Structures are given as structure tokens and as C-alpha cells.
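A.B. asks: from the sequence below, what's the structure:
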Amino acid sequence: MRFGREFVSKMIPEWQEAYIDYAYLKTILQDIQATRKISVSNSQSKPSFARNLTRRYTRNASVSENHVIVFNAVTHAGYEHDMTYETAFLKTGEPGGDSEAAFFRTLDREFNKVNSFYRLKVEKARNQSLALSKQMDALVAFRHRVKEKKPSSSDSVSVDINALSSKSKENMTLGDLIKNEANKSILEGIRMNRTLETPLSAIKTILKVHKQEELKFTRENLKKVEERLQRAFIEFYQKLGHLKNYSFLNTSAVSKIMKKYDKIAARNVAKQYMEMVDSSYLTSSDEIHKLMVRAESTVIEHFCNSNRRQGMNLLRPKENKELHRTTFSTGFFFGCATSLIIALALIIHARNIMGTPGQRTYMETMFPLYRFFGFVVLHVVMYAANIYFWGIYRVNYSFIFGFKQGTELGYRHVLLLSFGLGTLSLCAVFLNLDMEMDSQTKDYRIVTELIPLFLLALVVAITLCPFNILYRSSRFFFLTVLFRCIAAPFYTVNLPDFFLADQLTSQVQALRSLEFYICYYGFRDFRQRQRNTCRSNDVFTTFYFIVAVIPYWLRFLQCIRRIIEENDLSHVYNAAKYLLTIVAACLRTAYTLNRGTTWNITAWVFSGVATLYATYWDIVIDWGLLQRGCKNCFLRDKLLVPHKTVYYAAMVLNVLLRLVWLQTVLDLKFSFLHRETLVALLACLEIIRRGIWNFFRLENEHLNNVGKFRAFKSVPLPFNYQEDRDQDN
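C.D. replies: From the prediction side, this is the model:
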């Protein structure tokens, strides 16, 4: 692999603007090379005596090659290590001299940018190390107080050191007494930070009640503190590793580009320039190494019982390896699903099932049950495609979603899940494909009607399974985020929360299929394969409205929570968008159930306004496109996809797919499509639109993180000191 590609591949995506612009420096070298070629060709066309003079001039110039560049280091007042380096190029009169001078000016600017960025990050790391040291002191004191407790004591003890019995004091050595007094002084003024949110804590947040709680010296609290602090040290250590890699990569880039310069310009100044680089803070500072050694020793001693191997395994970044069996299994299930689809098509055609009397009944009963799995499979496939393209264009989706390191699923893992579920669903369809309801032939079997319910129960059981099978960490992450969505607005809204809630807004028909499961099996319609009870039941009709607006209502509540916490006017506009969508969805549903001109007109008006509002929000706010005055017409300044037509096509598709609701108000009918089939196709188009939206939404979020250099999660610390609270106030 060439260094340029390796350099880009090893960059921290959110810091890419802070790296040496290696590609641009190479373009300047290409200009120097082109200028020198022209100069050589011109010198060859000169008379012989002119070429002799040129060779003599070149030979004399080589004597003073060490004086090609001169350095000047400017130290800023008050900052010992904040230095700016300037290189003066002394051969501007030679052919290509202007390009070479431009090369050194650009190289100085890029190197000073890198050196300054690194110094600032190291300073922040140093401050974070001091904060972690204070937290560690508090943890050691906390551990000591927990060990002081007797086995029969209650869950909490007094903070006062005088609670110790006089007999215990007599048996203590002077060192123990000094240690206890020191622990007492450390624990004074310290409170615990509550990081686990509950509905009660949400109310306290709204009421501006502090989240600190009194210290209770229990083993349960000790375990929580140790877990939080251990996670903080791991995140801090890996951040130091990224800084170390940042220093090495940029130093290597300068070395590589200077070697290329010497080769192209026929100079010998790379060694001289690298001496300056080696003396800079970027290369000479050993602060990161010291912090890493200190973090290693702390984790090994206090969290791993002085087991170095265990400690280093804990600190090293975890990688999610792509196994060959995953690729094989994905291909196997894909082949099975494809074969089953072809077999189904052939059987339906050979037996002329679509022309049987039971076809319509089957489409109104069994098809809505099975299409739920089709919606889920399609959505998961779109998510796998998103992961694939996020990886190609270096969108750090794992960091944005906050996945636990080493447990994030790759696109092959996601495809395995989708094709596996698709294969199971198609097998279930085969088991009760017969659409006949002839009482004489007895082709209809009641027991086969339970197959979709068994399949749904199996999927739910696997999702909730507590055992470490089928990506347990990812399943639990999904369930946690889903619960936070359902419990809105009692939890702080993070990106995974509203991202999943947005996915649910594109799965309205899947939610209605779940409602039909409850009705079809709850009212025992499956015994006669009919849905008369569901159609005539007022409760089912009411929930038919409610189910359609639940996802939008959850997003509305999330916006309300963000309005309260962030006091940002944009969330008010976003909440209004979802409220308007709720009204439009209810009116369209009312029109499908109660035909009439009034319902039709109101559905047209509110749906049209809601579509315009949502389309503008998708493209301008969520995707960050259609910006004024940007260098990319009707787009934005920074684009990850090199082909601009992709963005234009995505905007057009988003508008077109947003208009699928027109089928509802226009009541379009196709003789070759059953109504349930048409509803399923329109729902699939909405899922595809959401998949396209996902890519550009996360691309925009990634670029925002890049602009603010946000590359690491903020891990909440377990303890809060009195001085910290004073600063907050």
C-alpha cells in the first residue's frame, strides 16, 4: 500500500482536518517536477557553450547546497512549547524556485497546524489525567471505608471516622490511624454522580435538582464506582494511543514528503528539515508516553490485581474481526432465500394458486402476518447497505451511535441476520401456502395458521434472550435504545434514541401488522381464516389510528425533552413538524375508513403541507444540503461522496418517495395487484427512502463532529468534588 493511502486509512476521521495535507503537498511537488522538466528541455536546446555555463553554474551551486533553507522558530509569549516554525527558501532565483518556496510555505503552515493541535490535545490530556488521579484517590479511600465495615453491618455507614469503636482504635497502628485520617479528608466534600437515568431523575433534571447523592459505603456502590472509573481509564488510554499515532503519522508524512522533494528537486535538505521536526513539540515531547505508562500502572494495580497481561488486554482497543464463517453463512442463507423465492413463484404459477377462491381470503389474513417479516428484512438489508457505504466513505458510525468497542456489527453480520430471518419466514410461508378453504377436501389446516405466531414468538425470544448468542451486546443495545424511545421524554435524548425513533416512523405498516397479530389470534379468527371480527371491532379501528401515530408521537416527545434541556428553537420547529405529520396521518387513515369529500380535502391539505415541511427538513436540516454560497451548487462545502450527482439524485428520490401518500387520497387501484400487496409495496418504498436518508443523515453528523474535532466519548466520572460544584454554580 502506498503511503498516501495508508496515511488516509489510519487517520482519525474526526481529526482529518488537523492532519498534514499530504495530497496537496504532492500536487505542489508535481508542479516543481513539471517546471524542472521544462527547464531541462530548454537547457538542452541551448548552444554548447551555454550548456557548459549552466553545468558550471550548477556545479558551483552544489557547493552551497546546505544553505538552501534557513529556519526561524518564533516562541509565543507565555507559552514555552507554543512555537511557530518558518522556513526561508534561498534559491528562488533558480528554475522552479517560486514553486519550491510555495512548497515550504505550505509545509510550514501544515506543520505548525499539526504541532499546535497536538500541543492543545496533550494539554487537555494532562488535565484529564489530573482529574482521573483525583478520582482514583477517592476510589482508594472509598474502598478502604467499605473494607472497614463488619459483615453484619447495614448497607451504609457513617462518613464520620469517629464511628469506629474505641476497641478498634486501640488495635490500630499509628500508620492505620494516619491512613484513616487521610481517607477522611479525601472523602470530605465528595458526592457521587448519578449516571443511570430514571423517570424520577428526569423530573429532577427538569426541576434543576442536582444529581449528586450522599456517599453510601456499600459494596454495590463500590462496584458501580469501579466500573465507571475503569471505563474512564480505558477511554482515556485509547485517546492517548490515538494521540501517539497522530504524532507518528504526521512525522512520517513530513519525512516522506521531504524525501520526495529531495528526489524531485535534486536537493539534499530533508535531513536538515527533519532535524527541525525532531526538535519540535510534536516529536520531542514524551508527555503522552508518561501519561500512558501512568494509566497502565494504575489500571494494572487497582483494577487487575497487578496482573499486567490482564490489564493490557483490558486497555488495548478491541477489534471486531470478520470471520470466514460469517461470510459463508451469509452467502448460504442468501442462496436459501433466493431459492425459496424462486420455488414459491414456480409453485404459485404451476398450481394456479392466484386463481383459487381462497386467494383473496389468504391475502387479507395470512399475507398481513407474513409481510411484517418482509418489512423487517428489507429495513435490515438497507441498514447493512448503510454500514457498507459508511465504511467506504469513512463515516465513523460506531462512534456516532456509541457502540461498545469491538461489538459493533459489520455489514456482513447484519446481512446474516436479515437473510437468516428471510429464510425462516419463507419456510413458514411454504408450510401453509395452500389458499383453498374447501370443507370437502380439508385442504385447510387450523394448526398451520399458528405458524406465523410461532415465528413471531421465536424472533421475540431470540431478541430478548439473555444468553451470549447471536450478538447479545448489539441486541441489548437495541433493546435499551428502544426502551428509551418508548419512555420518552423521561430520558435525555441522544442520537441513537431519535435515530431509532425515526426508523420507527417508516415502519407504520409493520406496527399495524403487529396489531393485526393481536386481533387475528386474540379473537380466534385464525380458526376460520377470516378477519371479520377485526374489521367490525371498534377497538381495532381505534388502535388502527393510534398505531399509525405512535412513532411520530415518540419523536414529538423527544423534541419536547430537547426543548426543555437545550432551549434550542430548532427543536420547536422539529416538534411542529411531527405534530403536523400526526394530524396528516390521522386524516389519511380516516379517509380510508370513511370515504367522503370533506375527509379527502382535509387529507390533501394537511398531507401536502406536512410533506413540504418534512422534505425541507430532510434536505436542509438533516442532510445539510441546499446551503447558500457554498462551492458545490445547491449542496454543501464538504462532501464525502465524490460524485455530486449522487446528492442531486438522493434529493429527487426523497421528494418522490415522500409522495407515496398520494395513493391513499387518490385511491389508486390496479387490477393485477391486491390492495394489501399495494400497501406493502408503498411501505417498502418508504423503508427504502429511510435507508437513503440514513446515509446522508449520518454523513452530516460525521462532518459536524469533524468540524468540532469530536472523536471520543465523554465518560461520566463517578465522584463530584466540592470545587467542581462551586465552578458549576
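A.B. asks: from here on, just use CA atoms for contacts and neighbour counts.
C.D. replies: OK.
A.B. asks: residue 530 looks like it's in a helix, true?
C.D. replies: No. Per DSSP: H, G, I helix; E, B strand; the rest coil, residue 530 lies outside any helix segment and is coil.
A.B. asks: and for it, nearest residue in space, chain neighbours not counted?
C.D. replies: residue 365 (6.3 Å; CA to CA, 6 or more residues apart in numbering).
A.B. asks: surely that neighbour touches residue 529?
C.D. replies: Yes. In terms of CA atoms under 8 Å, residue 365 counts as a neighbour of residue 529; the distance is 6.5 Å.
A.B. asks: quick one on the thing from earlier: show the contacting residues for the residue nearest to residue 530.
C.D. replies: 529-531 (CA atoms under 8 Å, 6 or more residues apart in numbering).
A.B. asks: one more to line up against the first:
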Amino acid sequence: MKFGKEFASQMVPEWREAYMNYTYLKILLKQILIFHRGQTRSPANQVNSRPAPPAKAASLKRRMSLFRAFSGLTSRYGNNSPKKDKEDEVILVSAMQPADEEQGEDGQSYQTIFLRSSEEGGDLELVFFRGLDHEFNKVVHFYKTKVEEVVKQAEELSEQMDALIALRIKVNNPVNRPPPAAAAAAAAVSPFINETNTGSYPLEVIHEEQQEKRLNDAKGYKMASLEVLNHVKINPTTETPLGTVKNVFKSLNLDFHFNKNEVRDAQEKLKQAFIEFHEKLRFLKNYAFLNQLAFSKIMKKYDKITSRNASDAYLKMVDESYLTQSDEVAKLIERVELAFVKHFCNGNRHQGMDILRPKAKREKHRITFFVGCFFGFSLALMVAIIASVHARDLLKSEGRTQYMNTIFPLYSLFGFLVLHMLMYAGNVYFWTRYRVNYSFIFGFKPGTELGFKEVLLLGSGLSVLTLAAVVSNLEMDLDPKTQSYKALTELLPLVLVIVVFLITICPFDIFYRANRYFLLVCLWHCICAPLYLVTLPDFFLADQLTSQVQSLRNLQFYVCYYGWGDFKKRNAETCNNSEVYDVIFIVIAVLPYWTRVLQCIRRLIDGRDSTQAMNALKYFSTIVAVVTRALYSQKKGITLKIIAASTSGVATIFSTYWDIVMDWGLLCRNSENPWLRDKLILPSRSIYYIAMVLNVILRLAWMQTVLDFHEAPFLHRNALIAIVASLEIIRRGLWNFFRLENEHLNNVGKFRAVKSVPLPFSYEDGYKNL
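C.D. replies: I've put the predicted structure just below:
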């Protein structure tokens, strides 16, 4: 792989704009190369040109180089290299006090003076060095800003650890306190630990291994002070229903109760904060290394193209800059790892490193194999179903209507799930291809996120189970030996539902347990809204449920069909003639939208974001539309039809506008891309226009089902409803990609690459300055 592609693949996606623009500098070098090639092809140069040396001479030269004296793995012979004359100098690099924001170390910007600008083609090289300086100053300024940021975060984590250690001592009340003599001996061995942490690097409050060894030799240690507990409070926890209720009724006591639950909760929060902080430090370390390598590569390319020797002078400046000389990040990484292993892993370094540095996810070829097998099985089963229906002319049989009213809704549930999985697999594929950091956005644990092949594996596996059940059902219906409408035949869909449910809640480490647990947690947060703090995965899942209304209604039909015994005679009269069923039919459709209303209200209260009030109003308008349309489908009447059409039209316009403008960030008037946004991930702008048009069309298709425009002479009513519900799932799949693209670009704009974790303690104002 070429360095340019490798460089792009190793970037932190949210920091892409802060990296050296390697592609742009390569374009400038290409212009210089084209100019030099034009010079060499001119008639004058062709006369004076010499033929290239034969390949044998080059091979001999390479062989002779094997007999030269070894220069060593260090630079011991570097000082003996001949010095260049001033006449051979190409560039001069100097640090200047800038007038703009491109600042390097200590407020300096680096400027390169090109000494050969008077030569032919020198203006192109001058442009190259100006671009190079711009990129280098940008990189140094960003790196220095981020280092200052992590140093402040490290100081804050140190203060949090002071409070945690003091709380541990207060709660556990250790009896092995060192006697005064032992403490004095410890102070004599290492007196600096009794002083306040005033070093240049934070986290020194946590004793390092060498210090601990000295203290152990002295048979004593320094107990942390409990004074800090008089100046800190526990931050309110509103991430749980109980914490939310307490906060609402103003009964939450923020003072310490000095119990083990507080220690456990604080330790868990700080553990997560250390993990995220370590990840940010690793990103910074990798950022510095990649950019240093990129500047080295681009200068070597320049030397090769121009036959000059300017890389030594420029790379010397790079080596002496803050980007290379700064060691704050390396020291912080070491200190964070020591502290994490000691305080959160009971000294087990192997376990701590597994948590802080998770291994890269490896692609398994057997997944690809099974995906291909399952898709092949699915196609074969579909062919078998079509052939069976056609050969026995089942579409014109007397039981067709009865089958479509009972069995078809039972199996269509799985069809909706499989289609949603296929759309999500497509989303994951394109998110990965266009470097949308969906794993970070959703908050998956590193290494547990599902790739598109894993999602396809689950979808195709469920497809095989469903189609096999359908084939078995048909065969059992038509076989005289099994008798028509036998109870065992009707129980196949229920067995399939139970199997899928048991796999979903299975506690064993099979079938992607981490992802199943993540899904169940988000689902529970949706059910308990607004008692939980709303995160992106929570409202993203709730949005998916709004597109699965028909699946929820099919689940309701399962309960009615099997609970009231209609499956014994394959007749849904009890469900169809029940007023309770009709009421629940409306409630089921309203629940996903009501969940989103409650989530928007919670986000409005937590974030004071006025746009969430409008978002809640949008979902409430959809609820009104759904209720009126359901009432019209049950009672009919011209008045209800007008009300249903009006509310549906308003809700559709409102939702479409919100999809395109708020969720996708499109339709910007003053954008560089007409009516889109300034930054786009997809290479073609036409895709965005097509997506907007499709979103409108598919929303209208979904609306027509409840306006009673679903009668077709060649299709059964349930079949047409299933088709339109499938169109809504496809629309949601399109929405998913652009929604996460917009979220990713917002993170890029803010250079937000790690999660912000709430800390457990807060200090009194002014205490830190004492």
C-alpha cells in the first residue's frame, strides 16, 4: 500500500483536518515534476542528455555497497560526513513571531526561505515550501493545543484520585496505619512525597513503582490525607431512574455518606475516565508520529524530483520542533498506565493493558463463508416456496385468504427484521468505506462493533430459519397425513419467535453477546424514558422502532392469535372483532413516537436545547396523525377522513423538513455545495439530491396505508401493507447513513474523538487555589 493511503487509513477520523495535507503537497510536487519533464524533453536537453547506465552497472553498484564499512546502528559516523558548502544550500528555515494564528512552539511560526527561487521553475518550488510551512505550522499548533488540553485533564484526574483514595481510606478504615516512627523513616527515604505535587507533570500524586519500592524498604508508607473530603461533593447521578427521581424531588443529598456504594460508583466512573483519557493520549502519540513520517516522506519525494538536498535542513527543523521534542504525552501515557494498573486492576498489568490497549479486531474468513452459505440456502428456499405455490396453484385456492389473514402476518415479522438488518449492513459498509466513525458515535466498546459481514451473517441466518419454517408450514398444510390446520403446523411461527427471543437474551458468550447486551440496554432505556439520560444510541434505536410499527403490530397479533386460542382453527375472528384489540392496535403504533417525545423532553431539560422542543412537537404531530388515521380506518366517515388527511399532511411535511435540514444538515443556502452543506463525505453531490427526493416519496408511500388507499385487485391487503412497511424500512436505512454522516461531521468540526465521561467528584470553588 502506498504511503498516502496508509497515512489516510491511520488517521483519527475526527482529526482529519488537523493532519498534514499530504495529497495537496503531492499535487504541488506533481506540478514541479511535470515542469522538469518538460525541460528534459526540450530539443536542447535532448542533445546534451546522456543515456541511462545499463542495469548491470546498477546491479554491480548495489553489490559493491555490501562491502563498505558498517556505519553502526547509531549515528557514530554521522559527524564525519562532509559538510555542505553554502553554495549547495537550498533552503533556510527560521522561527518567527507570527502575526496570524498559525503558531508553533512558544508562539512561533516556522518559515522556510527558498534560495533558488530565481531559477527557472523556482516559483513552483516556492509555492511548495509555502504550502509545506502552512501545513507544518498547522500541525504543531494543533498538537500543542491538544497537549495543553490533556495536561489540564491529567491535573483534574489527579484531583479526582485524591478524593477517591481519601474516600477509600474513610470507608475501609484500614487498621494497618504506619506508626509515627515508620512514617518518619519513610519521609527520610523519600521526603519529596510529603510535599504538595508541584511537578511539571500531573498524576504524580499516585506513587510510582520506584517510590513504592523505597517506601517498602523503609517498612512504612505515607497515608493520603482525609482533608480533601471536607472540600468535595459527589456529583449528582441522573443516569439511572432512581437518580432521576431523586433529582426531580430535590431530595438528593450531595454530601458523603461514606459507604462502599459511593466508593464503587466513583471508582467505576474514574476507571472509564482513565480509559478514555488513555485513548486520547494514544491518539496524540500516533498523530505526532504519523505527521513526522509524512513530512519526511514528502521531503524525500521533493529531493528525488528536483535532485536537490533540502530534506536534511527541513527535517532537522522538524526534529527540533515541539512536535518531536515534546515528551509530555509519552510520560503521561506511562503514568496513566501505572496508575490504572495499580488502582483499578489490583496490580495486574496484563489485565490493565488489555483494557487500555484493546487488540485490533481480526477479520474471520469463516464469517464470509457462512454468509455465502446462508444466502445460498435462502435463495434455494425462496425458489422452493415459489415453485410450490406455482405448482399447486395456491394463489387461487380457497384457503388463500385465510392463510394471508393469519399465517402471513406471523412470518412477515421476520421479513421486516431481516430487511432492517440488510439495510443496517449496507449502512455499516458505507460508513466504513467513507471513514464515518460509527463505533465511536454509538459508543461501542472497542473491538466489539459488528462489521457489515457480521450483520449479514445474522440477517442471512434469520432468513434461513424463517424460510425453512415457511416451507415446512406449506408442506404440513398440504400433506394429507398431517391433516389440515393441525396445531403443530400453527405453532411453527411461535417456536421461531421463542428461539429468536432466547438467543437475544442468552447470557452465554455466543452470538455476539456484547452487542446483544448493548441492544437490550438501549431498548430498556427507551422503555424507561425519560428516566434515563438520553444518549445517541437510545434515540437512534427509538427512531428505528418508529419505522417498525408494523412489526410491533404483528407482535400484538402473535399475543392475540396464540393467547386467545385462534391458532387451533386458523381463524382470527377473536382478534378482529375485539374492541380491546383495536385500542391496543392504536396504542402499539403510538408507543415508539411517544418514547421519542419523552426523550426529547429529557434532552430539553438536560441540555436546555430549544430545538428539542420542536423535535418533540414533530413527534407529537405524528402521534396525532397516527391516531386519527387509525380511527378513520376503524369507523370511516368523511369528517374523520378530512382530519386524518390534514394531520397526516402536516406531520409528513414537518418530519420531512426535519429529516433533511436538522438530521441531515442539508438545504443550506450559503453552502459551497448548492443547497447541501459545506462538507460532504460522498464523492458525488447528486447522491444527496436523490436521497432527499427518495425520502419525500417514501414518506408519502408510508402515509397512504393509513389513508385507506391500500386496496389493489391483484394483491391481498396484508401483502400491500407489508410492501409499504418495507418501503418505510428502506427509507429508514437511507436516513441512518446521512444522520450518522452529519453527526460524524459535527464531531470532526469540534475535533471530538473520545467520549467525555462525567467525573464523580466536584471541588469547592477556590479550594484548588489554596
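A.B. asks: coming back round to it: what's the residue nearest to residue 530 of the first structure aligned with over in the second structure?
C.D. replies: Using TM-score structural alignment, the equivalent of residue 365 of the first structure in the second structure is residue 406.
A.B. asks: tell me which element that match falls in.
C.D. replies: Assigned by DSSP states H and E, residue 406 of the second structure falls within helix 400-433.
A.B. asks: burial count for the closest residue to residue 701 of the second structure other than its chain neighbours?
C.D. replies: Residue nearest to residue 701 of the second structure in three dimensions, not counting chain neighbours: residue 724, with 6.4 Å by CA to CA, 6+ apart. As a burial measure, residue 724 of the second structure scores 22 neighbours (other CA atoms under 10 Å).
A.B. asks: any idea which element the counterpart of residue 99 of the first structure in the second structure lies in?
C.D. replies: Correspondence of residue 99 of the first structure to the second structure, assessed by TM-score structural alignment: residue 124. Using DSSP H and E, residue 124 of the second structure sits in helix 122-172.
A.B. asks: mean shift of that helix relative to the first structure?
C.D. replies: Superposed on the first structure, helix 122-172 of the second structure shows a mean distance of 1.7 Å to its aligned residues (mean CA distance after the TM-score superposition for the first structure).
A.B. asks: before we move on, what about stretch 458-467 of the second structure?
C.D. replies: With mean CA distance after the TM-score superposition for the first structure, stretch 458-467 of the second structure averages 1.4 Å from its match.
A.B. asks: where along the stretch 1-150 of the second structure do the strands fall?
C.D. replies: Secondary structure of the stretch 1-150 of the second structure (DSSP state E, counting those that start in this stretch): strands at 91-96, 109-114.
A.B. asks: tell me which of those is the most buried.
C.D. replies: strand 109-114 (a mean of 20; mean count of other CA atoms under 10 Å).
A.B. asks: what residues in the first structure pair up with that strand?
C.D. replies: With TM-score structural alignment as the criterion, strand 109-114 of the second structure aligns to 84-89.
A.B. asks: can you list contacts of that stretch?
C.D. replies: 68-76, 100-101, 104-105, 108, 112.
A.B. asks: how about 7 Å then?
C.D. replies: 68-75, 101, 104, 108, 112 (CA atoms under 7 Å, 6 or more residues apart in numbering).
A.B. asks: that stretch: average distance to aligned residues in the second structure?
C.D. replies: Looks like 1.1 Å for stretch 84-89 of the first structure (mean CA distance after the TM-score superposition for the first structure).
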